[in-house]
Structures are given as structure tokens and as C-alpha cells.
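Enquirer: Quick one, what's the 3D model for this:
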Amino acid sequence: MLIAFSILITILYYISVGYNVLFLGISAIFSGETYDIATLRLESYSSSRYLFPGYVNQFKNSILPISSVILIYYLYSVRHKYRGAIAGTLGLMSLIGLLGTGQRGAFVVFVLVVLCFTYYISRITFFRALRTALLVGIPIFFLSSIVLDRNNTQDTLATDPIQTVTVLGRELGNRIFSDNQITSIVGYRYVSFLPTAHGEEWGQAILGLLPGESFRGSDLSGQIFKILYGNDRGTAPIGLWGSVFYNFGTIGLVVFPLLFGAFLRGIFSYFSRNTTLNTGQIAGIAGVFVTLGTWVSDGPVTVLNTGALAYLFIYFICTPKTRPKYNE
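Expert: Here you go, the predicted model:
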């Protein structure tokens, strides 16, 4: 039911937007038509019409793909007759949902969640999944970058494929080792001249998740992007510790790590109290740990946007309401 509902939400969302950036990119490659992919990518989640992108993301970026993983794992465990066809269909639907707005970050987070999930299941399964992630996940990332015309790769693909691969490899390296670090530095230098927000910026960002024009959210990442690139056609979030400093000052840099560490220890203890877990619970735990473990920028709204609550929801709905007695 969750998978069916998530697919329905995803389809209705793209119908409301009016296009799917991934489909447009594929069409552009084969038809020769040109689209302003960058603008369409931005408008698909930040247009003048409010289409609840933050809420939709919980279904298309988190609940749909992880529920599909749970079902696919079960189908292969019982050697279901149509496991291949069902897995292919659900995998395709998940990719369309994850990459349809042109944002590849959700795809990367999901791959990490799957790896964490398989590590809990068994070490053998983990190494198989890791091999698949390297052999399939990275090519999908590169192909999606071409389809989404990142760094104008569609123009160079036909004339110089090797150069295209080089550009994509350099971009992947920059995303890991450079881009977030640069925006963190620029963001910190920007807020260091501003008065302490006393948590107001975090509050605005969280309120921005609510529907309606009254809740505009924080525009800090947009201001940093404008400083870096001279326009407001994107976001460049400040680093986590820069955000803590801006909201709570130097005292926040001392207190927040202690509170965050205690929080992580608390949820680890909570999840560890049950030594018998089903695959749904394991998937939920994996998602919570990955979303918290990859929190390197902006405030708590980042954790909410990447699906921490959605994965927690998966954990609780998959937790048996009553535990069987020992002799049962």
C-alpha cells in the first residue's frame, strides 16, 4: 500500500509540475531539441506555484525507494516467480522519482542507505551491494549528469566523449572534496559579520516546510549562492558548524556537539534494545543513521528534507505491535 500510494503521489506531482526533467533531458539527447534544464530544474521544486515539494520528497525520495528495497529483498529471498520484473519496475519508478527534478543528492543518499541496510543484513550481502553500487550506481550518476546537462555535458558528448567523462569525474570529485567545503567557508565568512540569530534562522527554515506563502523559510543558502555565482538560481548551504555559530554563537559550538552526541547515543541505544529486527526495521534504522551521518551543512531542516522522519516512520510501521511469547 505504501509503494502504491508513493507512486501515485510521485505521478501526480510531476503531472502538476508539467514535466519531468529526466525525461526532458533524454528527449533532448535523441531529438536534438534544446531545453533550459537549469531553469526547469529550479522551477520543479521552487516555482511560483507551491506544490508541496518538501512533502512529496518524503514519498518519492525516501518512502518509495526504501519500501521497494524491502519488497525486492523479500521477493528474492522467497524466489518469487516474477521477482525480476517487479524489481525492474520498482527500480525504474524509484529512479524516475529520485532524478525527475534534476537533483542527484537524493540518489546518492539512497545508495548509502541501501549499503547500510545490506551491511545490517549480512557482510556477504553488503559486499555484493557495494560491488553493484560501484558498477551500476556510478554509471547511473554519470548518465543522469549527462541527461540533466550538468556542465553542458550534452554539447561535449557527441564531439569528445572522453572529455565528457573527465568533466563528470572532476565534478564528482568536486562535490565530495571541494564544493561543500567552499560554500561552508564563504557562508561562515558571510555570517561572521552578522549578529547572532539566537536560533531564529533555524526556526524560519523549519517553518518554511509548512505550506503556504506565509512561511517563506530561510533565504541564507540563496544569499550565499548569490555571493558565489552572482545570481539566485540555486542554493549553497552554509556548513553545519557555521550554521550553529550563526544561530547560537561560540557557546553553541561548545554545547551543540555535546547535545548532538548524546542524541546519537540515545537513538543508538533505543534501536539496539531489540536484538531481533525485521528487514523493515533495519531499513528504517539505516535511513535514520545515514541521514544523520551525512548532515554536514545547514541546520536541522537538512535532516528533515533528506527523509529522517520518513525512515523513522518506516521503522515504526514495521515494528510488531506485540512481541510473541518465548514459547511461541
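Enquirer: from here on, contacts and neighbour counts on C-alpha atoms
Expert: Noted.
Enquirer: so how many other residues sit close to R41?
Expert: 22 (other Cα atoms under 10 Å).
Enquirer: Quick one: classify it as helix, strand or coil.
Expert: Reducing the assignment at R41 to three states with DSSP: H, G, I helix; E, B strand; the rest coil gives helix.
Enquirer: what's the longest helix in the protein?
Expert: If you go by DSSP state H, the chain has its longest helix at helix 240-272.
Enquirer: Tell me the buried residues in it?
Expert: Within helix 240-272, the residues that qualify as buried by neighbour count (16 or more other Cα atoms under 10 Å) are 240-249, 252-253.
Enquirer: export those to CSV and tack on distance to G203?
Expert: As requested, these are arranged in CSV below (distance: Cα to Cα, whole Å):
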residue, distance to G203
L240, 15
W241, 17
G242, 16
S243, 12
V244, 13
F245, 15
Y246, 13
N247, 10
F248, 12
G249, 16
G252, 15
L253, 18
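Enquirer: To check against the first, give me the structure of this:
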Amino acid sequence: MMWIVMPLLLLAVVHYLLSVRHYGVLTPDGLFVCTQLLMVVGTAALVEPGSSVDNAYLQMMVAAVMIYIAASCVTYLALRTRSEQLTPPRSERRTFQVSLVPPKGPVLLVTALSLAIMLTYFAAVGYSAFLLGLQGQLSGSPQDVATLRLQSYAGETYLFPGYANQFKNVIYPALVVVILTWVFMRSGLAARLGGLVLVGLAVFGLLGTGQRGAFILFLVTLLIYVFLVNRRRVSRWVLLLPAMGLPFALLATYALGRSAGAADSPVAATSEELYRRFLNDNQLSGLAAYRYTESLPVQYGREWLAGLQGILPGDRGSSLANEVFATLYGSTVGTAPPSLWGSAHHNFGTLGVLVFAALLGVALQVLTFRSLRRASYNTLELIGYAGVTATVGTWTVAGPDALMNLGLVAYLLIWYGGARWSRSGRPAFLLVSAEDRRRAARRASAYGTATGRAPTFEPGRHRVRSTGPDHPVAAGARL
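Expert: Below you'll find the model as predicted:
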């Protein structure tokens, strides 16, 4: 069935050449297309050729993604034409200055509050599924991590896990990244060691309940953040972060025992798990969900509404993912959510899927094109935007409630808080890239050759007060 994917792949190439190559893959639009291609290719490998239901599902997915890409391309052309007419010299600006947000006031307060909520949550649960799983593997007595994981967020005692996740999976690690950026650019050894302790606690929170999805999603957020902090330039950290995250993925796979043979060969088990996560698990779940819902009446948005109501305390929300899980494994103690397009089909029918795909293409292209077009941003804004990009760009399953559960609102609030900080007129400490430091060193050397003395240049410690868009720093002046 792979032949049906070829027109989509060709259109994706056109989309890249037309628009993505101008603003990059690590954007809401670029990342969304990549993850959707993975979903389609993985699904094509799973469908039964003789099944009319499976073939209809694959065709619907291909049509939806193609309509998304077409709408995205048309929107990009319209926005670019309008932008060139209004402000030709600045319309293609791709670089910006980055200022450091200090770990003071609200940033420190919210970080401490998030840490307290995270520790209180694990204290109330009574254990960490990750640590118990690791202990069991090391002792030769593996734990039933699946049950531990389920009990930690859906046990007899309701512990508001969805709300706790916003702090331990989103707000706390995001603010730790902002603090760590400040610490490693401006502070001494003691502060850096303290920052590493905060990082350890963030990893513990992300992996503690035995769900690696949050860790992987935040790793994507961190990749986008590093790329943006380097002003859309690929640095060694963009390449090193996946390698640095791999040991934690190995350890989590070993501790959670998610694959057969994890204890004997964690590297092979992790490779298998990564393949399944990107090209099998969500695709199999989406296919099973479509088989289950295809014959059910169209919900006209009721299932999405039930899912959004599940965000409220005490409301179970939609049970669709549990029902689909039961068709696969004979039990409702797990979730197998529909794909994004399967969920849209269940709620609005085939025509609704196509309309939704077009609207989403317009929305994500506008978000991509209109974002980060100023000349100066701070680290709080960039981590918020990176989180929004990762959350929306990897949206492959379920309805809008999935975005809420993954922290979209929390990242939007962080982004908004960073914008408020920029508008407050507080002193800004510019983050100077390695490339700019080398340029400054060359200018200093040339200056010294001409005058017999060289100016001092202390990277990362230039303090300025931004007073508006006409200020040299706000206008993108280089130091």
C-alpha cells in the first residue's frame, strides 16, 4: 500500500521547497508535516490490503495531510506577498537578539512552587514507578510497572494527575532551562552545580510516573529552544542533545521493562521501542480506533467536548481510548487513542476531516509565519514558543484535549509571561553567540593592531535597558 503515499511525499517536497526551507523544520508547520508523514507511512505498513475499512482510513489520512499542505502553501504565499508589500527590508529577517531572564522574582517563585507540587504529588502517590522499576531490574525481581503507572494517575485516590503534570512535565522543566541558561552564561561553579541538581529533579519528574512520552516531548522542546537561542543556527548542542538524552531513554527502557529483553540488551530494546513509538504504536492505535468508530454514528463534536470536560477535576472525560484499548488487549486499564484524523472523522465525518485539515493548515502557517519576527526576544519567550511548537507540531493523536494535557496552555502562559517581562523595561543581559564572540575577538585584534591597545569584551555580560523598538538592541544591533 505504500504507492498511495507517493503523491503525498511529492507534495511534501514541494511544501519544503516553497516554504519550510525559509523558516525551518523546527516550527509548528514544519514539525507537524514531518510527524504526519511518519503517521501515514507507519499506517500504510499496517493496513490489510484486502480490508476496505483499512484502505478507507489510509486514503482519508493521505487526503487530510495533502489538504493541510495545500492550505499551508497557499497561506504562506498570501502572507509572504502581503509582508513584502508592507515591509520589504524587514520581512525576511531571520535573526534576533536574545536576552537572559534572571532567576529572580516570579521566575524563582513559580519554579519553587512547581517543584513543591511535584514532590508533594510523588509523596502522595507513595512511590516513583521509575525508581521502583529500576530497583526491581537491578535486584532481579522486576516490578509490575504497568500497574504502578496506572495506579499513580488513576488509582483509588484521585490526586489531580493532569494538573500535577502541568507543573512537573511542563512548567518546572521549562523554567529550569531558563535558569540554567542564565547560570551557565553568568554565574560561577557553585551556581552551575546547583543548576545541575535542578536538572536532575526535572528528569526525575518527567520519568517518575513511568511514562516516557513527556520526556521525549520535552527533549523536542529543548532542541527547538537551543536552536532558537542560537538565533536559528545549528550549534553543537542541537546535535549533542539527542545523544545526551539517549542514556536516559536507555535507563527508562531498562527500568520500565517495556520491551522483551530489556534487561539483557537495553540498547536493542530501546532501538525497538523508538521504532515502535514513531512508526508503530500510534499508527496501530489509530487504525484500531478507526475500525471501532467507523460504524458508529458521527458525534458532531460531542466526543471532543467530553474530552475537554475531562480536564475538569473529577470528570472522567471521553472513554473512547479505553474502549479501543479493550478491543486490542481485552481490558480497559489502558488507552489506545484514535489518530488526529480518525478523531476528527468520528466527531465530524469525512467532510469535517477535510475542512478541519484546511483550517489547521491555515492556522499553523499563520502561527509559524507571524511568530518570532521581532528583533529581540528573551529566554522565557523562547522556551514558551518552543513548547508550543513541540506540542502542536507533534499532535498526531486524539482531539484538542490532547494538546491541553500535553501542556499547550502552560507553554502559552510562559510565552505570555516572557512577553510581559520584555515590555516591562527591565535591564536585559544579552546572550552573545560563539560566532559573535569570534567576530568581536577579530575586531578587537584589528583594533589593537591599529591603535596598540584592544578593547575588553566580556561575552554574555552586556547589560542594556531596552526602551522600545527603535533602541539599538531591539533593532538587532550586534555587540
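Enquirer: what range in the second structure matches the very next helix or strand once past the longest helix of the first structure?
Expert: Downstream of helix 240-272 of the first structure, the next assigned helix or strand under DSSP states H and E is helix 279-293. Aligned by TM-score structural alignment, helix 279-293 of the first structure corresponds to residues 379-393 of the second structure.
Enquirer: what's the mean distance for that stretch versus the first structure?
Expert: Stretch 379-393 of the second structure: mean distance to aligned residues in the first structure after superposition is 0.6 Å, counting by mean Cα distance after the TM-score superposition for the first structure.
Enquirer: what's near enough to touch T120 of the second structure?
Expert: Shown here is T120 of the second structure, which makes no contacts under the criterion Cα atoms under 8 Å, 6 or more residues apart in numbering.
Enquirer: Where does the residue nearest to M66 of the second structure when sequence neighbours are not counted sit, in terms of helix or strand?
Expert: The shortest distance from M66 of the second structure to any non-neighbouring residue, by Cα to Cα, 6 or more residues apart in numbering, is to L8 (6.0 Å). L8 of the second structure is part of helix 6-15 when elements are defined by DSSP H and E.
Enquirer: got a list of what the closest residue to V392 of the second structure other than its chain neighbours touches?
Expert: On the basis of Cα to Cα, 6+ apart, the spatially nearest residue to V392 of the second structure that is not a chain neighbour turns out to be P28, at 6.2 Å. With contacts defined as Cα under 8 Å, 6+ apart, the neighbours of P28 of the second structure are 364-365, 367-368, 388-390, 392-393.
Enquirer: 10 Å instead, please
Expert: The contact partners of P28 of the second structure, by Cα atoms under 10 Å, 6 or more residues apart in numbering, come to 363-369, 371, 385-386, 388-395.
Enquirer: repeat for R131 of the first structure
Expert: 125, 137.
Enquirer: Tell me how many other residues surround V69 of the first structure.
Expert: One way to gauge burial is a neighbour count; for V69 of the first structure, by other Cα under 10 Å, it gives 21.
Enquirer: how about it, what's its partner in the second structure?
Expert: Per TM-score structural alignment, V69 of the first structure is aligned with V177.
Enquirer: Work out for me the element that match sits within.
Expert: According to DSSP H and E, V177 of the second structure maps onto helix 172-186.
Enquirer: The aligned partner of A363 of the second structure in the first structure: what's it in contact with?
Expert: Matched to the first structure by TM-score structural alignment, A363 of the second structure sits across from F263. Remark: with contacts taken as Cα under 10 Å, 6+ apart, F263 of the first structure is in contact with 257, 269.
Enquirer: ok, now P195 of the first structure?
Expert: In this structure, P195 of the first structure makes contact with 246-247, 249, judged by Cα under 10 Å, 6+ apart.
Enquirer: Looking at the second structure, name the residue matched to it.
Expert: Under the alignment defined by TM-score structural alignment, P195 of the first structure corresponds to P297 in the second structure.
Enquirer: go on, S145 of the first structure?
Expert: Under the alignment by TM-score structural alignment, S145 of the first structure pairs with T253 in the second structure.
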